[in-house]
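Visitor: Please find the sequence and the predicted model below.
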Amino acid sequence: MSSENNVNSGSKAVIRKRIKAVRNAMDRADCVRRSELICKRLSELPEYVNARNICAYISKGNEVDTKLIIERAWADGKHVYVPKVYGKEMEFIEIADYGELAPGNFGILEPKSDDRSEIKDGLMFMPGVAFDKTRSRIGFGGGYYDRYLEKHEYLVTAALAYDCQIVESIASEQTDIKPHIIVTESKVIS
């Protein structure tokens, strides 16, 4: 697979559909190998090393496997928070192991608890379908992360993506929030 996807034009919906198809067609063993490289690269960055709090989404399907970095964060003594959706909003709730999760909205694992706490600093992993070299992002279309980060702009954000998810250009809107860094299996874009 080339390091840059040749899906370089079209609406967000068209790019989202094409990149999801490319990612979903990836071999599972290849996804695991690439996820390991991404998580290793991320764990060496000062943004991760210096963070006491990690806000991580629970990956699904062929997304970059966040389980690897979540387990690394626990081993490193960091607090791990994962999202729980409440209508059109989401909050992050601390978990100490995977037994604290249950299927929630969209079939994604969420905390069973509703014990919300204000996270004053930390590193947040932003999910996404596609990204470009300027760090513009196409998410899944719900706007949850953009709304959350609008209120929590002090969090450092990192997108975890395969090289094939990097496209030439994405038209961004005023409400779109770019991650500070994008970590792929071959590079860090900042």
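Guide: Thanks, I have it.
Visitor: Only C-alpha atoms from now on, for both contacts and neighbour counts.
Guide: OK.
Visitor: Sort out which residues of the top helix by length along the chain are buried, please.
Guide: As far as residue count goes, and with DSSP state H defining each element, the longest helix of the chain is helix 28-43. Judged by neighbour count (16 or more other C-alpha atoms under 10 Å), helix 28-43 contains these buried residues: C31, V32, R34, S35, E36, L37, I38, C39, R41, L42, S43.
Visitor: any chance of those residues in CSV, plus distance to V82?
Guide: Formatted as CSV, the buried residues of helix 28-43 follow (distance: C-alpha to C-alpha, whole Å):
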residue, distance to V82
C31, 22
V32, 21
R34, 22
S35, 19
E36, 20
L37, 22
I38, 19
C39, 17
R41, 21
L42, 18
S43, 18
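Visitor: who touches stretch 178-190?
Guide: 34-35, 37-38, 41-42, 126, 133, 135-137, 156-163 (C-alpha atoms under 8 Å, 6 or more residues apart in numbering).
Visitor: Swap in 6 Å and give it another go.
Guide: Residues from elsewhere that reach stretch 178-190 (C-alpha atoms under 6 Å, 6 or more residues apart in numbering): R34, L37, I38, R135, S136, T157, A158, A159, L160, A161, Y162, D163.
Visitor: can you pull the contacts of the second one?
Guide: Shown here is L37, whose contacts under the criterion C-alpha under 6 Å, 6+ apart are E185.
Visitor: ok, back up a step: what's the next secondary structure element after the longest helix of the chain?
Guide: helix 46-49 (DSSP states H and E).
Visitor: Can you tell me what sits against the very next helix or strand once past that following helix?
Guide: With elements assigned by DSSP H and E, the helix or strand that comes after helix 46-49 is strand 53-55. Outside of strand 53-55, the residues that reach it under the criterion C-alpha under 6 Å, 6+ apart are K78, H79, V80, Y81, V82, G122, L123, M124.
Visitor: ok, and here's another one to check against it:
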Amino acid sequence: MEAQGGPHAGGADGDVALTRARKSALRRAIRLARDQLSATDRAVASAAAEERLWRLPELRSVRTVGLYAAHRGEVDLTGFADRVRAAGARTLLPRVVGDDLDLVASTSTSPLVAGFRGIAEPTGPSVDPEQLDVIVVPGVAFDPNGGRLGQGGGHYDRLLARLQPHTVRIGVSFACQLVPSVPREDHDLPLDLVVTDRGTYRTGARPVEEG
């Protein structure tokens, strides 16, 4: 975090305010860059990111994978979800419940309904997130060290905090969403891998225990 000199710096409160201001500015910039991708570019890049995900050794022999329903131009993982299910794994999708995210089992024919902020959400009973072997999360911006900038609600940060230590956390985005460093606060939890259509980054941000 950048130091703020001078007698009116505001201490810790000033640092937090600065970090949040930097987050807001980065969100605006990255959303603009992502929105400039054409539908064709987005489809091609989504397919490339899906292929990189599929080749990860962390995806071999997994039983339960957390995914998401793409919203507002995010990387579309529909094809990846089908491949994971065809390989025998169960896929879970998130559902906003108050300030938290629940996870619900979802298949290619499971109904999705418009939920929080219009995001497609599954219906059905909740599944304990401790069952996850791998979770793939979206975001507005990522960095190669595992930093993630979300939409600002903190839902994924609270979900990540509930996972077992062995659960592999993967962020996925378009290459234009990767930045050198994402501003972080204490509650922002790092990811183990960041995957884009152009590269895969193993962050080493935390030790991953065997499940």
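Guide: All right, it came through fine. What you see is a predicted model, and the numbers here were worked out from it, not measured in a lab.
Visitor: Once they're superposed, tell me the TM-score.
Guide: These two chains, once laid on top of each other, score a TM-score of 0.90 by TM-score structural alignment, normalised by the length of structure 1; 180 aligned residues with a C-alpha RMSD of 1.3 Å.
Visitor: separation between the residue nearest to the spatial centre of structure 2 and T40 of structure 2?
Guide: With distances taken as C-alpha atoms, centre = their mean, the residue of structure 2 nearest its centroid is V137 (2.3 Å). If you measure V137 of structure 2 against T40 of structure 2 using C-alpha to C-alpha, to the nearest Å, the figure is 22 Å.
Visitor: ok, now L26 of structure 2?
Guide: With distances taken as C-alpha to C-alpha, L26 of structure 2 is found 25 Å from T40 of structure 2.
Visitor: and if you look at K23 of structure 2?
Guide: Plainly put, K23 of structure 2 is 29 Å away from T40 of structure 2 if you go by C-alpha to C-alpha.
Visitor: what does D82 of structure 2 give?
Guide: Here D82 of structure 2 is placed at a distance of 21 Å from T40 of structure 2 (C-alpha to C-alpha).
Visitor: repeat for A47 of structure 2
Guide: Distance of A47 of structure 2 to T40 of structure 2, computed by C-alpha to C-alpha: 11 Å.
Visitor: Who's the closest spatial neighbour of the corresponding residue of structure 1 for P138 of structure 2, skipping the chain neighbours?
Guide: In structure 1, the position corresponding to P138 of structure 2 is occupied by P127, as judged by TM-score structural alignment. Excluding its sequence neighbours, the residue lying closest to P127 of structure 1 (C-alpha to C-alpha, 6 or more residues apart in numbering) is A159, at 6.1 Å.
Visitor: Please identify which helix or strand holds that neighbour.
Guide: Taking DSSP H and E as the criterion, the element that holds A159 of structure 1 is strand 156-160.
Visitor: same check, this time on I19 of structure 1
Guide: Under the assignment here (DSSP H and E), I19 of structure 1 is part of helix 12-24.
Visitor: ok, how many other residues are close to the residue nearest to P127 of structure 1?
Guide: By the criterion of other C-alpha atoms under 10 Å, A159 of structure 1 has 25 neighbours.
Visitor: Quick check: it touching M126?
Guide: Yes - A159 of structure 1 is within contact range of M126, at 4.8 Å (criterion: C-alpha atoms under 6 Å).
Visitor: which residues touch the alignment partner in structure 2 of R52 of structure 1?
Guide: Counting by TM-score structural alignment, R52 of structure 1 lines up with R63 in structure 2. Contacts for R63 of structure 2 (C-alpha under 6 Å, 6+ apart) come out as A89.
Visitor: cool, Y98 of structure 1 as well?
Guide: If you count contacts by C-alpha under 6 Å, 6+ apart, then Y98 of structure 1 has nothing around it.
Visitor: which residues in structure 1 form strands?
Guide: When secondary structure is read from DSSP state E, structure 1 shows strands at 53-55, 79-86, 89-95, 101-103, 109-111, 123-126, 130-132, 137-138, 156-160, 166-167, 181-183, 188-189.
Visitor: okay, those, which one's buried deepest?
Guide: Neighbour counts (mean count of other C-alpha atoms under 10 Å) averaged over each of the strands of structure 1 peak at strand 137-138, with a mean of 26.
Visitor: Off-centre distance for that one?
Guide: Relative to the mean C-alpha coordinate of its chain, strand 137-138 of structure 1 is positioned 11 Å out (C-alpha atoms, centre = their mean, to the nearest Å).
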